[in-house]
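Colleague: Take this sequence and fold it.
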Amino acid sequence: MTRRGAVSLLAVAALSIPITGCSSNGGSGGQQSEGEGGAANAGGETEAAATTRTVTTDKGDVEIPVNPTTIVSDYYLGELLAVNVKPVIASPYALNNPFLAGMCDGIEPMNVTSAETSLEMIAAAHPDLIITITEADVDKYSAIAPTVFIQDGARTDEELFLYIADLVGRKEEAQTYANEFNDNVAAVRDEMRGIVGDRTVSILEVWPQEIYTMGSHFARGGSILYDMWGLKAPEPIQTAMVDGDEAYEVISLEAMPQYAGDFILHGVLDGTDSAFVDDSTLWANLPAVKEGRVLQYEQVAFMHRDPITLKNQLQIFIDFFRAHAE
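Modeller: Sure thing, here's the model as predicted:
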């Protein structure tokens, strides 16, 4: 399955996560750097500043406010919070990200009981900008407010962050944030490669009676490990999910040893009984398990790829590999 085909899996995961009570009111929008400022006409008078601008989206051009102040997002949240912009409504899936704890006060979780309840809640908030990952909802959302559809997997993590920041007039702040992150990743790259050497790193995630493995295209910090640090995955993962375009692969317990690296990142879907893996002889006999080179990660958090999540993942990875330095 390609990374563009992964939205359905994200939707399934979102439904499996309980809604928490981040509630209150209000939101803040960014100041737009483009299209503002009056222009003097021939008579010396100043024309009114532009209040809207046209942006290119993954579903055509859309006219949006220059300074959106009431924003709704049905998926993307960390990208906004990283540049100090709070939507008034956000996906409960995104609000449950532990890495965003303490940042979501004042954001209402979208009522996802049904499509109708979601639309009613959004309409009642009178947004001036909606940002969505769901192409099927674009027409419904557009009837309420200007809507920007962002196709999942169509951009790198950094490109996605800068694109979203630009929608709310904070691209410059986002670039500063991204530059600092990139510098921090690069600063330890040689150290991490030296620790790992020619050994491999894999991401294995347990879902109900299924094992998922990911490369660099499906969050979980894979872009840091494989793209930015250049660490290697076991051959089936490296070929299809790092060098290739596959987002993830579902594997059997029996096939797991072929996908298990010398270092393993091991996550469990929230509420899943992972005993069929953890109590198996195959798992117990993996070299990484025997030698304690397994990083247990918080699956709800690691499913995201926003800049705040990536910053936290980076530190977790650094601490993990340094603990195994010889």
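
Colleague: drop to CA atoms for contacts and neighbour counts, all remaining ones
Modeller: Will do.

Colleague: Surely residue 63 is in contact with residue 52?
Modeller: Yes - here residue 63 lies in contact with residue 52, judged by CA atoms under 8 Å, at a distance of 6.4 Å.

Colleague: what residues do these two have in common as contacts?
Modeller: Residues touching both residue 63 and residue 52 (CA atoms under 8 Å, 6 or more residues apart in numbering): there are none.

Colleague: All the helices of the stretch 101-250 of the chain, residue numbers only.
Modeller: With DSSP state H, counting those that start in this stretch as the criterion, the stretch 101-250 of the chain has helices at 115-125, 138-142, 157-167, 171-187, 189-196, 222, 235-237.

Colleague: May I see the buried residues of the first one?
Modeller: Right, the one you point to is helix 115-125. Buried residues in helix 115-125, counted by 16 or more other CA atoms under 10 Å: 119, 121-122, 125.

Colleague: After the helix or strand encompassing residue 72, heading C-terminal, what element do we hit next?
Modeller: Using DSSP states H and E, the element containing residue 72 is strand 71-73. Elements were assigned by DSSP H and E; along the chain past strand 71-73, the next helix or strand is helix 78-81.

Colleague: contact partners of that next one?
Modeller: 86-87, 94, 100, 103, 161, 164-165, 306-309.

Colleague: buried sites along that helix?
Modeller: 78-81.

Colleague: Out of those residues, which is nearest to residue 280?
Modeller: Lowest distance from residue 280 to the buried residues of helix 78-81 (CA to CA) belongs to residue 78, with 36.7 Å.

Colleague: do you know how far the closest one is from residue 160?
Modeller: 11 Å (CA to CA, to the nearest Å).

Colleague: Same question for residue 97.
Modeller: In terms of CA to CA, residue 97 sits 18 Å off from residue 160.

Colleague: cool, and residue 287?
Modeller: 37 Å.

Colleague: who's more crowded, those two?
Modeller: Ranked by neighbour count (other CA atoms under 10 Å), residue 287 and residue 160 place residue 160 first, with 21 against 17.

Colleague: residues in contact with the more buried one?
Modeller: Taking CA under 8 Å, 6+ apart as the definition, residue 160 has no contacts.

Colleague: Another sequence for comparison is provided below:
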Amino acid sequence: MKKTAIALFGLLLLILSACGSSDDSSASGSEKETNETVTYESETGAVEVPADPKRVVVLASYAGNVEALGVDIVGVDGWAKKSPVLAEGLEDAETVTEDDVEKILELKPDLIIGASTTKNLDKFKEIAPTVTYTYNKLDYLAQHVEIGKLLNKEEEAQKQVDDYKTRAKEVGDKIKAKIGEDTTVTVIEKYEKGIGVLGDSWGRGTEVLYQAMGLKMPEKTKEVTKKDGYMMISEEVLADYVGDYLVTSQYSDQDNSYQESELFKEIPAVKEGHLLKADANAFLFNDPLTLEYQVDFFEEEFLK
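Modeller: Next comes the predicted model:
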């Protein structure tokens, strides 16, 4: 009887030991998966980044790209926070700037995304793997796929791009069928020291209108925006650059009194009711979420 009890006790110890070993192995495997990295070929060279990033800080205009791919953002710049399109996904993210090194350290990011012009990059690289992009080095769709590569979600990013191109073309075809193939559209934004006439890749819906939908820009506007992507002009000469339709990207808290002047009201596009007023905060970026919003806006405004 005593020998039987000892044998049973020994068997119990073996079972408990095996369970403990299994748990340790599982925990170790989970930890390994969490810490797994991949090599990403960035503009500045190879960077070891998380295979499945969980806490990303975005210090450039790519917050919507990251959000669209379902990756959690713990820190983001103030411009992205102002976007009503991105607001829900950024609700829990802290507002940070390139100068907030200590604040970003406290957020414990596992990946930081910035621009090539972002300050304090050396300090950020000490906090977490840091990847930067040069604005407009890639076109807006290639940029999204590239961010998909960084986040290990390239296939998902490519699908989002393909879906957007299909829908934007469909809506663009409907718009051109209504207003005419040769009808021209101008996009502007008011700044402190004048008005910016925008080219075909300067956000504010320009990529959607000109690239995806295939709408035309006035030749004079195309010429002056070719070099820098935009051109600053005065209110007095605005009419020279406005096509058959005018899109104004504007902020609710800015002075838009120029639109009350007789000079503005006499612009043919304005007189004919071809003025589309867009929320600048919702039109600032060109990520998939913002692009979807812009396609919806243009479909409603042009086809109503």
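
Colleague: how about the strands in the stretch 201-304 of structure 2?
Modeller: Assigned by DSSP state E, counting those that start in this stretch, the strands in the stretch 201-304 of structure 2 fall at 230-233, 245-250, 275-279.

Colleague: Over which residues of structure 1 does the longest one lie when aligned?
Modeller: When you say that, I think you mean strand 245-250 of structure 2. Counting by TM-score structural alignment, strand 245-250 of structure 2 pairs with residues 263-268 of structure 1.

Colleague: Likewise for the shortest one?
Modeller: With the alignment judged by TM-score structural alignment, the segment of structure 1 matched to strand 230-233 of structure 2 spans residues 248-251.

Colleague: Residue 89 of structure 2 maps to what in structure 1?
Modeller: Residue 89 of structure 2 maps onto residue 103 in structure 1, by TM-score structural alignment.

Colleague: With adjacent residues omitted, what lies nearest to that match?
Modeller: residue 81 (7.4 Å; CA to CA, 6 or more residues apart in numbering).

Colleague: And that neighbour, what's its match in structure 2?
Modeller: Using TM-score structural alignment, residue 81 of structure 1 lines up with residue 67 in structure 2.

Colleague: burial measure for residue 176 of structure 2, as a count.
Modeller: 18.

Colleague: That one and residue 270 of structure 2, how far apart?
Modeller: Taking CA to CA as the measure, residue 176 of structure 2 falls 19 Å from residue 270 of structure 2.

Colleague: For residue 186 of structure 1, the count of nearby residues, please.
Modeller: Neighbourhood size, residue 186 of structure 1 [other CA under 10 Å]: 15.

Colleague: Kindly report the same for residue 8 of structure 1.
Modeller: Counted with other CA under 10 Å, residue 8 of structure 1 comes out at 11.

Colleague: SS state for it?
Modeller: Three-state assignment for residue 8 of structure 1 (DSSP: H, G, I helix; E, B strand; the rest coil): helix.

Colleague: Relative to residue 134 of structure 1, how far out is it?
Modeller: Applying CA to CA, the value for residue 8 of structure 1 to residue 134 of structure 1 is 10 Å.

Colleague: next one: residue 175 of structure 1
Modeller: For residue 175 of structure 1, the distance to residue 134 of structure 1 - CA to CA - is 26 Å.

Colleague: again with residue 227 of structure 1
Modeller: Using CA to CA, one gets 27 Å for the distance from residue 227 of structure 1 to residue 134 of structure 1.

Colleague: Same check on residue 195 of structure 1?
Modeller: 41 Å.

Colleague: Can you tell me the number of residues neighbouring residue 205 of structure 2?
Modeller: 29.

Colleague: Return the residues in contact with it.
Modeller: With CA under 8 Å, 6+ apart, residue 205 of structure 2 has these contacts: 283-284, 286, 291, 294.

Colleague: cutoff 7 Å now
Modeller: Residues in contact with residue 205 of structure 2 (CA atoms under 7 Å, 6 or more residues apart in numbering) are 283, 294.

Colleague: Same check on residue 205 of structure 1?
Modeller: Contacts of residue 205 of structure 1 by CA under 7 Å, 6+ apart are 211-213, 266-268.

Colleague: again, 6 Å this time
Modeller: 211-212, 266-268 (CA atoms under 6 Å, 6 or more residues apart in numbering).

Colleague: of the residues you listed, closest to residue 281 of structure 1?
Modeller: Minimum distance to residue 281 of structure 1 across those is 15.5 Å, recorded for residue 211 (CA to CA).

Colleague: Give the burial count for the aligned residue in structure 2 for that closest one, as a bare number.
Modeller: Correspondence of residue 211 of structure 1 to structure 2, assessed by TM-score structural alignment: residue 195. The local packing of residue 195 of structure 2 (other CA under 10 Å) involves 18 other residues.

Colleague: One more: residue 181 of structure 1?
Modeller: Other residues close to residue 181 of structure 1 by other CA under 10 Å number 18.
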